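Novice: I would like to see how this sequence folds:
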Amino acid sequence: MTQKTPTSLPVAVGFGFIACLLYGFNGGTRTNMGILLAPLMEHSHSSYAQVSFVFAVMNLVFGAVQPLMGMLALRTSNRFVMSMGVVLIFCSLAALLVSTLFPLLMMSLGGLYAIGSGAVAFGLVLASATYFVGPERAMLVAGMLNAAAGLGSFVLAPVMQSFIDANGLTGVAGAMLVPVALLLPIAWVVTSRDPKRVAGVHSTPIRWGEVARHRVFVFLFLGFSTCGFHMVIIESHLFNEFVKDGIPAQQASWAFSLYGIATITGALLSGWLSTRMSMGRLLVYYYGFRAVWTLAFLFIMPHTVPFAVLFAIGLGMTGDATVSPTAGLVNRYLPLSWAPTLIGLLLLIHQVGAFFSASLGGVLLDWSESYVPVWLIDVVLCVFAAIMSAMIGRGTATVVRASQ
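Specialist: I've put the predicted structure just below:
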């Protein structure tokens, strides 16, 4: 760690906004890909099922490459990997302009875009942010980064739709090339205080046996493995559950919008709390609240518009809140140079849980004609995650040094 004295709060916040431009644009673009579904079908002469399959591949590749990009950064640098990611995203958007066949679409989004987006993922950006602002301010920036992904999605959705309305897919893909190109110098600013590499000398390789035996990482891994399952129930099934309960679609969409705003608020608050409270205890509160709140909605709250809004806001406040303390504990106990790979591994298991949630929710709905079974599975997993998080504070955890 090259940062010896704490960075002032204004400098940390200013840097945080710069980092948020990089991470927020990447995350916001990826989560809004659904807006492009119909234009992509028309442009690539592909079916709904084919474009949906491209999106599924894109998300799986995005999750799978994150730990690989972390390992590549160990061999090269965060700057190299993030710059490569920006270039790949630029190339993918340029390729979309000529992707008039399904194989080209798969190459553009399932290949170039997914790999590029995974190279500008949370772990790498946070590691460079920690080098820049120091560990004292890192969780503040982590909260800002989490909020930026949601805010980026909120801001970019109408912008992308306006370009689609004006000029279709070519309009939105062409328009996005300029801001993506501007992300390259931003990536250089974000990585400007990374440790200087000596030619021919690489960072200490990850000692996987030591990681696998480290009690904090094991409990984090087990707890965070449930998080994707929970989040995708909300993203894939909650809106339809509100409508199934008799809530008009327009009002259900407003409840869902408030969920997004609450997610941003919760992410910022969690980043701030992670600098002032035990991060393991915060995770216990977040996971435990999810279980209790879900049971209250299923068996106590009337399924009316006001309570749908209340439920959505409660879920949003803890939606992305787990990321900051999870990343903070990785940074505290394990070498910072390992963090992009290890956080990427946590996000990969998050994506695996998301896959099972999305698919199991539909299967259980067909079987039971109710969302209650999948929510009850989620409650059990949240309780499990809370127990795993409580174990983090028990016993003594060693701080691993890269040079050990």
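Novice: Only C-alpha atoms from now on, for both contacts and neighbour counts.
Specialist: Fine.
Novice: And residue 325, how far from residue 334?
Specialist: Residue 325 sits 14 Å away from residue 334, going by C-alpha to C-alpha, to the nearest Å.
Novice: These two: who's more crowded?
Specialist: residue 325 (26 against 23; other C-alpha atoms under 10 Å).
Novice: which SSE is the more buried one in?
Specialist: Here residue 325, judged by DSSP states H and E, is contained in helix 323-333.
Novice: which element follows that helix toward the C-terminus?
Specialist: helix 339-368.
Novice: tell me the contacts of the spatially closest residue to residue 98 that is not a sequence neighbour?
Specialist: Sequence neighbours aside, residue 104 is the residue nearest to residue 98 in space, at 7.9 Å (criterion: C-alpha to C-alpha, 6 or more residues apart in numbering). Contacts for residue 104 (C-alpha atoms under 8 Å, 6 or more residues apart in numbering) come out as 95, 96, 98.
Novice: cutoff 10 Å now
Specialist: 44, 95, 96, 98, 110, 111 (C-alpha atoms under 10 Å, 6 or more residues apart in numbering).
Novice: so how far is whatever helix or strand it lives in off the chain centroid?
Specialist: Under the criterion of DSSP H and E, residue 104 resides in helix 102-105. Taking C-alpha atoms, centre = their mean, to the nearest Å, one finds helix 102-105 lying 26 Å from the centre of the chain it belongs to.
Novice: Pull out the buried positions in that helix.
Specialist: For helix 102-105, the neighbour count (16 or more other C-alpha atoms under 10 Å) marks 102, 104, 105 as buried.
Novice: Tell me which stretches of the stretch 51-200 of the chain form strands.
Specialist: Here the stretch 51-200 of the chain has no strands by DSSP state E, counting those that start in this stretch.
Novice: orientation of the strand or helix carrying residue 260 relative to helix 323-333 in degrees?
Specialist: Counting by DSSP H and E, the element that carries residue 260 is helix 249-273. Helix 249-273 and helix 323-333 are oriented at 30 degrees to each other (axes from the mean of the first three to the mean of the last three C-alpha atoms, to 10 degrees).
Novice: For residue 324, the count of nearby residues, please.
Specialist: Neighbours of residue 324 under the rule other C-alpha under 10 Å: 32.
Novice: That one and residue 389, how far apart?
Specialist: 14 Å.
Novice: what touches both of those two?
Specialist: With C-alpha under 10 Å, 6+ apart as the test, residue 324 and residue 389 both reach 279, 282, 283.
Novice: and this one, so I can compare the two:
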Amino acid sequence: MTIQTTDWRGAGVALICGSLILLISLGVRHTFGLFLQPVSMDQGWGRETFAFSIALQNLVWGASQPFAGMLADRYGAKPVVAVGAVLYGLGLWLMSIVGGEALFILGAGVVIGLGLSGTTFPVIFGAISRLVRPEQRSLAMGITMSVGSFGQFAMLPISLGLIVELEWQGALIALSVLALMMFPLAFGIRNVPAPVASAVEDVSFGRALRDAFGERDFWLLSLGFFACGFQVVFIAVHLPAYLADNGIGSGTATIVLALIGLVNIGGTYFAGLWGGRHRKPMLLSWIYLGRALAIAAFVLLPLSQASAYVFGAVMGLFWLSTVPLTNGTVATVFGVKHMSMLGGIVFFAHQLGSFAGGWLGGWLYDRTGNYDAAWGIAIGLSLVSVLLNWPITERTLAERRAA
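Specialist: Predicted coordinates:
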């Protein structure tokens, strides 16, 4: 694929480095569910403690994401990603220290949450979007997200092997070193002195916020993204324990989560490709409907190792396919000058859902002894998101004002 830009070398390097950053950042994050049982059992904690840590991580990530995006829009993605990489590595190291619940929650919840805000797609997509033409943004995001999905596939067996060989503390230290590798990759994402944008996009920070908050579609997009966050974190964190509760070992859970990441390589690529050809909000509605059907079939049909593998493959089609479409819609409607910041605000709604999915899953389990209610909530939220995304239009601000 050739991405047309005023500087194709800069765009190519940024695409490669940004993709590798997402591979590491999202890949490591995707493995946290493997640590729930060994950490909780070794420390004598209930599942709610670990679940709350991951839920807090997602809440901190979401709350800090608009500010990380604002800094990236103003100063470039390079320093934001570099600081995020250091915080990510530090947080993983703090998780490895056997120092009680408070220290674990600080590392897993607060420090990694801040690190993620600097090393994930709102910042990376904002940088790449300013380097490619508007008609190619969705595809560029899909390619980058596909590499991030490969990280989710590759890091699961690696992390399980590290846990077996080094115990969970040693595995977290090894992942901490890996996270620090994002620091040099940050320097491959150059700043763009003049974004590829039209004159109508040359608006101030305050005006961009007023424009976004005044649009119904911005709120619908954000509310729909809440369901994505709930489902992704609930499944990633609690699926291994759910399968273990039903007599299916951790090896199967690892393969299921790896299948999600593997299949999502194609899912995100084609979502980005089709997002350049079809109405992105319509595609989002179909994705959420697919998720609802996949989850319902998984929990209502008899559970087995085979059904778990099928669920992983089907869910992988829809896993992070929402991301390039959601961010692509933001770029289409509001332009790219403040995209990292506006994408971060939409992402905050995603992370509120992530907090609910991570924490509520553990809270409901500790009180009911099963995950039935949490699965039901995941299905219901998906159906709501179908209705929220369908009426969203991709008209630019100029087209909306002229209408």
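Novice: how far is the helix holding residue 260 of the first structure from where the chain is centred?
Specialist: 15 Å.
Novice: again, but for stretch 244-257 of the second structure
Specialist: 22 Å.
Novice: for the buried residues of helix 102-105 of the first structure, which one is nearest residue 227 of the first structure?
Specialist: residue 105 (30.2 Å; C-alpha to C-alpha).
Novice: Leaving aside the residues adjacent along the chain, what's closest to that closest one?
Specialist: residue 99 (5.2 Å).
Novice: so how much does the lengthiest helix in the second structure differ from the first structure once superposed?
Specialist: Looking across the second structure with DSSP state H, the single longest helix is helix 137-180. Aligned to the first structure and superposed, helix 137-180 of the second structure gives a mean residue distance of 4.5 Å (mean C-alpha distance after the TM-score superposition for the first structure).
Novice: Could you list every helix and strand in contact with that helix?
Specialist: helix 8-29, helix 36-43, helix 77-96, helix 121-129, helix 250-275, helix 322-334 (3 or more C-alpha pairs under 10 Å, 6 or more residues apart in numbering; DSSP states H and E).
Novice: check contacts around residue 35 of the first structure.
Specialist: So residue 35 of the first structure contacts 29, 157, 158, 160, 161, 164 (C-alpha under 10 Å, 6+ apart).
Novice: Are any of the residues you listed buried, and if so which?
Specialist: For those, buried by 16+ other C-alpha under 10 Å: 29, 157, 160, 161, 164.
Novice: Same list, the residues you listed, but as a markdown table with distance to residue 349 of the first structure please.
Specialist: Output for those, formatted as a markdown table (distance: C-alpha to C-alpha, whole Å):
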| residue | distance to residue 349 of the first structure |
| --- | --- |
| 29 | 22 |
| 157 | 27 |
| 160 | 30 |
| 161 | 32 |
| 164 | 34 |
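Novice: Pick out whichever of those residues sits closest to residue 181 of the first structure.
Specialist: Nearest member of these to residue 181 of the first structure, counting by C-alpha to C-alpha, is residue 29, at 14.2 Å.
Novice: hang on, the closest one packs against residue 156?
Specialist: Yes: counting by C-alpha atoms under 10 Å, residue 29 of the first structure touches residue 156, with 6.9 Å between them.
Novice: packing partners for the helix or strand following the helix holding residue 260 of the first structure?
Specialist: Per DSSP H and E, helix 249-273 of the first structure leads on to helix 279-299 as the next helix or strand towards the C-terminus. Applying 3+ C-alpha pairs under 10 Å, 6+ apart, we find helix 279-299 of the first structure packed against helix 215-224, helix 227-233, helix 249-273, helix 305-319, helix 323-333, helix 372-392.
Novice: List the buried residues for the first one?
Specialist: If you call a residue buried by 16+ other C-alpha under 10 Å, then helix 215-224 of the first structure has these buried ones: 215, 216, 217, 219, 220, 221, 222, 223, 224.
Novice: quick check: angle from that helix to helix 323-333?
Specialist: Using the same axes, to 10 degrees: helix 215-224 of the first structure against helix 323-333 is 160 degrees.
Novice: what does helix 215-224 of the first structure correspond to over in the second structure?
Specialist: Mapped onto the second structure using TM-score structural alignment, helix 215-224 of the first structure covers residues 216-225.
Novice: The matching stretch vs the first structure, average offset?
Specialist: Looks like 1.6 Å for stretch 216-225 of the second structure (mean C-alpha distance after the TM-score superposition for the first structure).
Novice: from the middle of its chain, how far away would that stretch be?
Specialist: 17 Å.
Novice: repeat for stretch 174-193 of the second structure
Specialist: With C-alpha atoms, centre = their mean, you get 18 Å for stretch 174-193 of the second structure.
Novice: again, but for stretch 65-72 of the second structure
Specialist: Distance, stretch centre to chain centre, for stretch 65-72 of the second structure: 16 Å (C-alpha atoms, centre = their mean).
Novice: From residue 343 of the first structure, how far out is the residue nearest to residue 105 of the first structure?
Specialist: Taken as C-alpha to C-alpha, the span from residue 99 of the first structure to residue 343 of the first structure is 33 Å.
Novice: okay, those two: which has more neighbours?
Specialist: residue 343 (27 against 21).
Novice: What about the closest residue to the more buried one other than its chain neighbours, how many residues nearby?
Specialist: For residue 343 of the first structure, ignoring the flanking residues on the chain, the nearest one in space by C-alpha to C-alpha, 6+ apart is residue 123 at 5.4 Å. For residue 123 of the first structure, the neighbour count with other C-alpha under 10 Å is 28.
Novice: Residue 123 of the first structure and residue 339 touch, don't they?
Specialist: Yes: using C-alpha under 10 Å, residue 123 of the first structure is in contact with residue 339, at 6.4 Å.
Novice: any common contacting residues for these two?
Specialist: 67, 70, 327, 345.
Novice: Next, work out how far apart residue 299 of the first structure and residue 242 of the first structure are.
Specialist: From residue 299 of the first structure to residue 242 of the first structure the distance is 15 Å (C-alpha to C-alpha).
Novice: quick one, which of those two is more surrounded?
Specialist: More neighbours surround residue 242 than the other of residue 299 of the first structure and residue 242, with 22 against 10 (other C-alpha under 10 Å).
Novice: before we move on, the earlier item: what's the mean deviation for the helix holding residue 325 of the first structure versus the second structure?
Specialist: Counting by mean C-alpha distance after the TM-score superposition for the first structure, helix 323-333 of the first structure comes out at 0.6 Å.
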